[in-house]
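>>> this one's sequence-less:
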């Protein structure tokens, strides 16, 4: 690719540098949070719950970026991911707890649908509604097409499949995809 006549080496290097600086900034913020947590644990400083929660959210984003950053950017674009990350960082502790509760409910309902094999059931509708609600915490705007694309990515990417299936204790990703395709309109 590099030896191809119209490959823009300078442009590629500039973009690579931008990505490296972004990763370095993320790591610097995470290191600062870890240092504060260590100092707090040693009794050297007092760290508020709000400060701990901010550090927790930063750590979650860094982990998500490491695990899925490339794929989500390819599917949704840089700007969408930036907005989603910003929305996540702006979550209150109460909203984060609501988001986690919705996720737990998604898995409980999803297991019911897997057992019943009934995509017309209230449980199936509940899976869709809860997943859409869960997305609302981080998505700027809802799009049925984007929701379906996300479910397809869950089904196609082994890491997402593993997360969902391990969390549920059984194969649920195919059913989740079927539900979202059926109800996302």
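Looks like it arrived, so ask away. All of these numbers come straight from a predicted model, not from anything done at the bench. Residues are numbered from 1 along each chain as shown.

>>> alpha carbons only for contacts and neighbour counts from here, please
OK.

>>> nearest spatial neighbour of residue 165, skipping sequence neighbours?
Of all residues not flanking residue 165 in the chain, residue 171 sits nearest, at 5.0 Å (C-alpha to C-alpha, 6 or more residues apart in numbering).

>>> Check residue 62 too.
residue 26 (6.8 Å).

>>> what helix or strand is the residue nearest to residue 165 on?
If you go by DSSP states H and E, residue 171 is not part of any helix or strand.

>>> One more: residue 19?
With DSSP H and E as the test, residue 19 turns up in helix 9-41.

>>> which element follows that helix toward the C-terminus?
helix 49-76.

>>> just how off-centre is that next one within its chain?
Put simply, helix 49-76 sits 7 Å off its chain's centre (C-alpha atoms, centre = their mean, to the nearest Å).

>>> separation between residue 144 and residue 124?
For residue 144, the distance to residue 124 equals 16 Å [C-alpha to C-alpha, to the nearest Å].

>>> neighbour-wise, which of those two wins?
Remark: of residue 144 and residue 124, residue 124 carries more neighbours, 28 against 14, as counted by other C-alpha atoms under 10 Å.

>>> Spit out the contact partners of the closest residue to the more buried one other than its chain neighbours.
Among residues not flanking residue 124 along the chain, residue 113 sits closest, at 5.9 Å (C-alpha to C-alpha, 6+ apart). Each residue near residue 113 by C-alpha atoms under 8 Å, 6 or more residues apart in numbering is listed here: 119, 121, 123-124, 175.

>>> Mind telling me what element residue 113 is part of?
Using DSSP H and E, residue 113 falls in helix 93-116.

>>> Only the buried residues of that helix, if you could.
Going by neighbour count (16 or more other C-alpha atoms under 10 Å), the buried part of helix 93-116 is 96, 99, 102-103, 105-107, 109-114.

>>> take a look at this one as well, against the first:
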């Protein structure tokens, strides 16, 4: 199957498959003389594994490590993924039950306890933080977390407001070329703002932009300010990094 056929079958973008190829996560079985990528049933099985792990919140770097491991066993992985998805299903069911009870509580039909109001929530791990640690290392994340902890509640609120203001300015520019002067001026402001909290190299900044598109959690949050903003920021951040290296 050609790359477009695979993309249409699975429901992902051609760009995603190209990216998987570039990072060595999913290589096509053959490439024609004309340069067309061709995927066999074996590559489709591997793509299925990648998407199962992605659905469970695994970063691409970790998925590659798992699939490249000599001890990797597809059947064992499927059993593990099934168990994890069942755990996720049970958590979602608990949260749906909490929502239903909250609706009843709002109507005055029942009285919820404080404990019942938060059944189903699980904050044992932060998937964003884990992915950042694996992509850029513990030191940068620890520095950012330390700065946040030192902020007062008002300072944290001011920080969030400033961040949202930049998102809104970028959203207004997303119809322009990412290479335009206004776009690059706004993305420079974003680079400077992020470095007030952490320490982002140009490469890390570009990598963060790529994550905005690769990780649907980021895309969903960013695109609340305007549809397509995540992709626009990714492209503008890539241009900014290349121009300033």
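Cool, the structure landed. Model, not experiment: these values are computed from the prediction.

>>> Please state their TM-score.
Scored against TM-score structural alignment, normalised by the length of the first structure, the superposed chains reach a TM-score of 0.57; 125 aligned residues with a C-alpha RMSD of 2.8 Å.

>>> how close does the most centrally placed residue in the second structure sit to residue 234 of the second structure?
Nearest to the geometric centre of the second structure sits residue 215, at 2.2 Å (C-alpha atoms, centre = their mean). Relative to residue 234 of the second structure, residue 215 of the second structure is positioned 12 Å away (C-alpha to C-alpha).

>>> Kindly report the same for residue 52 of the second structure.
With C-alpha to C-alpha as the criterion, residue 52 of the second structure and residue 234 of the second structure are 25 Å apart.

>>> Likewise for residue 218 of the second structure?
11 Å.

>>> any common contacting residues for those two?
With C-alpha under 8 Å, 6+ apart, residue 218 of the second structure and residue 234 have common neighbours residue 212.

>>> So for the two, which sits in the more crowded spot?
Neighbours were counted for residue 218 of the second structure and for residue 234 using other C-alpha under 10 Å; residue 234 has more, 23 against 15.

>>> List the contacts of the aligned partner of the more buried one in the first structure.
In the first structure, residue 234 of the second structure lines up with residue 177, judged by TM-score structural alignment. Residues near residue 177 of the first structure by C-alpha under 8 Å, 6+ apart: 148, 151-152, 154-155.

>>> PyMOL command to pick out the buried ones of these?
Selection command for PyMOL covering only the buried members of these, criterion 16+ other C-alpha under 10 Å:
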select buried, resi 148+151+152+154+155
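
>>> Now, the contacts of residue 177 of the first structure that are in helices?
The members of those that map onto helices under DSSP state H are 148, 151-152, 154-155.

>>> From those residues, pick the one nearest residue 59 of the first structure.
Ranked by distance to residue 59 of the first structure (C-alpha to C-alpha), those are led by residue 154 at 22.0 Å.

>>> Trace the closest one over to the second structure, please.
Aligned partner of residue 154 of the first structure by TM-score structural alignment: residue 212.

>>> quick one: that match from residue 99 of the second structure, how far?
29 Å.

>>> And residue 162 of the second structure, by the same measure?
32 Å.

>>> follow-up on the earlier one: which of the contacts of residue 113 of the first structure are retained in the second structure?
On the basis of both residues aligned by TM-score structural alignment, their matches' C-alpha atoms under 8 Å, what survives of these in the second structure is residue 124.

>>> hey, where'd the helices end up in the second structure?
3-10, 14-22, 41-55, 60-68, 74-106, 127-136, 138-150, 153-173, 181-197, 202-214, 216-222, 229-244.

>>> by how many degrees do the last one and helix 153-173 diverge?
So that's helix 229-244 of the second structure. Orientation check (axes from the mean of the first three to the mean of the last three C-alpha atoms, to 10 degrees): helix 229-244 of the second structure against helix 153-173 gives 90 degrees.

>>> Which of the residues in helix 229-244 of the second structure are classified as buried?
For helix 229-244 of the second structure, by 16+ other C-alpha under 10 Å, it's 229-241.

>>> closest to residue 6 of the second structure among these?
residue 231 (21.7 Å).

>>> contacting residues for the closest residue in space to the closest one that isn't next to it in sequence?
Leaving aside its sequence neighbours, residue 231 of the second structure sits nearest to residue 213 (C-alpha to C-alpha, 6+ apart; 6.0 Å). The contact partners of residue 213 of the second structure, by C-alpha under 8 Å, 6+ apart, come to 219, 230-231, 234.

>>> Of the buried residues of helix 229-244 of the second structure, just say which sits nearest to residue 66 of the second structure.
Distance to residue 66 of the second structure, by C-alpha to C-alpha, is smallest for residue 234 among the buried residues of helix 229-244 of the second structure, at 26.9 Å.

>>> For residue 165 of the second structure, see how far away the closest one is.
Distance from residue 234 of the second structure to residue 165 of the second structure, by C-alpha to C-alpha: 18 Å.

>>> Cool, thanks, signing off.
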